[in-house]
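Engineer: Please work out how this folds:
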Amino acid sequence: MIKGLYTIASGMYPQWLEQEIVANNLANLNTTGFKKDSTYFKKVLDASLILNTVQGEENGLSDVQKVVTNFEQGT
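Structural biologist: This next block holds a predicted model:
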């Protein structure tokens, strides 16, 4: 039971972080010199999940790999 709650929480964290970054980007849209951030996710697969997965079905957990700031020159 508790392991299932940890699995659910670990799936919610990357979504929460992405929402926080998007909200920050929107809040600072008109700020002079602001550089937007982006998130990159990786798929974390457990060996037991791979063995028990039906072919064609995706399985695994998402994890935030990194948060990157875009330093390209603005217009």
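
Engineer: okay, CA-based contacts and neighbour counts for the rest of this
Structural biologist: OK.

Engineer: Who are the packing partners of the longest helix seen in the chain?
Structural biologist: In terms of residue count, the longest helix belonging to the chain (DSSP state H) is helix 2-27. Counting contacts by 3 or more CA pairs under 8 Å, 6 or more residues apart in numbering; DSSP states H and E, helix 2-27 packs against strand 37-44, strand 61-69.

Engineer: Let me know which of these is the nearest to residue 9.
Structural biologist: strand 61-69 (10.6 Å; CA to CA).

Engineer: Quick check: buried residues in the longest helix of the chain?
Structural biologist: By neighbour count on 16 or more other CA atoms under 10 Å, the buried set for helix 2-27 is 14, 18, 21, 25.

Engineer: and this one, so I can compare the two:
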Amino acid sequence: MKAFRAIRASLTPKTFKKNEHLPGFPSAIQAEANGVELGNLNKVLLKHQEELTLHLIEQNKKIEILMQLYKNNKMILIN
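Structural biologist: This is a model prediction of the structure:
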């Protein structure tokens, strides 16, 4: 989870705009000039898929907490 947070922290819009590609992936120019090793690309894709899954789980937990807070506040307002 620590590695996921470190990677997620590095995925700021500013960083993405600067590099114009995700960390671990070659740029389009590099891929076109040098080609892409499919085995390595598959590893990187799987890693990013796992990170996205962890991010989705984390976001769902936050949504559940916010929904519970909303329901609790709604009950307070009704009473």
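
Engineer: where does the TM-score land?
Structural biologist: Superposed pair, TM-score by TM-score structural alignment, normalised by the length of structure 1: 0.38. Supporting alignment: 32 aligned residues with a CA RMSD of 1.3 Å.

Engineer: any idea how far residue 9 of structure 1 is from residue 17 of structure 1?
Structural biologist: In this view, residue 9 of structure 1 and residue 17 of structure 1 are 12 Å apart by CA to CA, to the nearest Å.

Engineer: Next up, the contacts around residue 51 of structure 2.
Structural biologist: By CA atoms under 8 Å, 6 or more residues apart in numbering, the contact list for residue 51 of structure 2 reads residue 4.

Engineer: Secondary structure element holding it?
Structural biologist: helix 38-78 (DSSP states H and E).

Engineer: and the residue nearest to residue 37 of structure 1 when sequence neighbours are not counted, how many neighbours does it have?
Structural biologist: Of all residues not flanking residue 37 of structure 1 in the chain, residue 69 sits nearest, at 4.3 Å (CA to CA, 6 or more residues apart in numbering). Look at residue 69 of structure 1: counted by other CA atoms under 10 Å, it has 12 neighbours.

Engineer: Tell me how far residue 69 of structure 1 lies from residue 27 of structure 1.
Structural biologist: Computed as CA to CA, the residue 69 of structure 1 to residue 27 of structure 1 distance reads 15 Å.

Engineer: go on, residue 12 of structure 1?
Structural biologist: Separation of residue 12 of structure 1 from residue 27 of structure 1 (CA to CA) stands at 22 Å.
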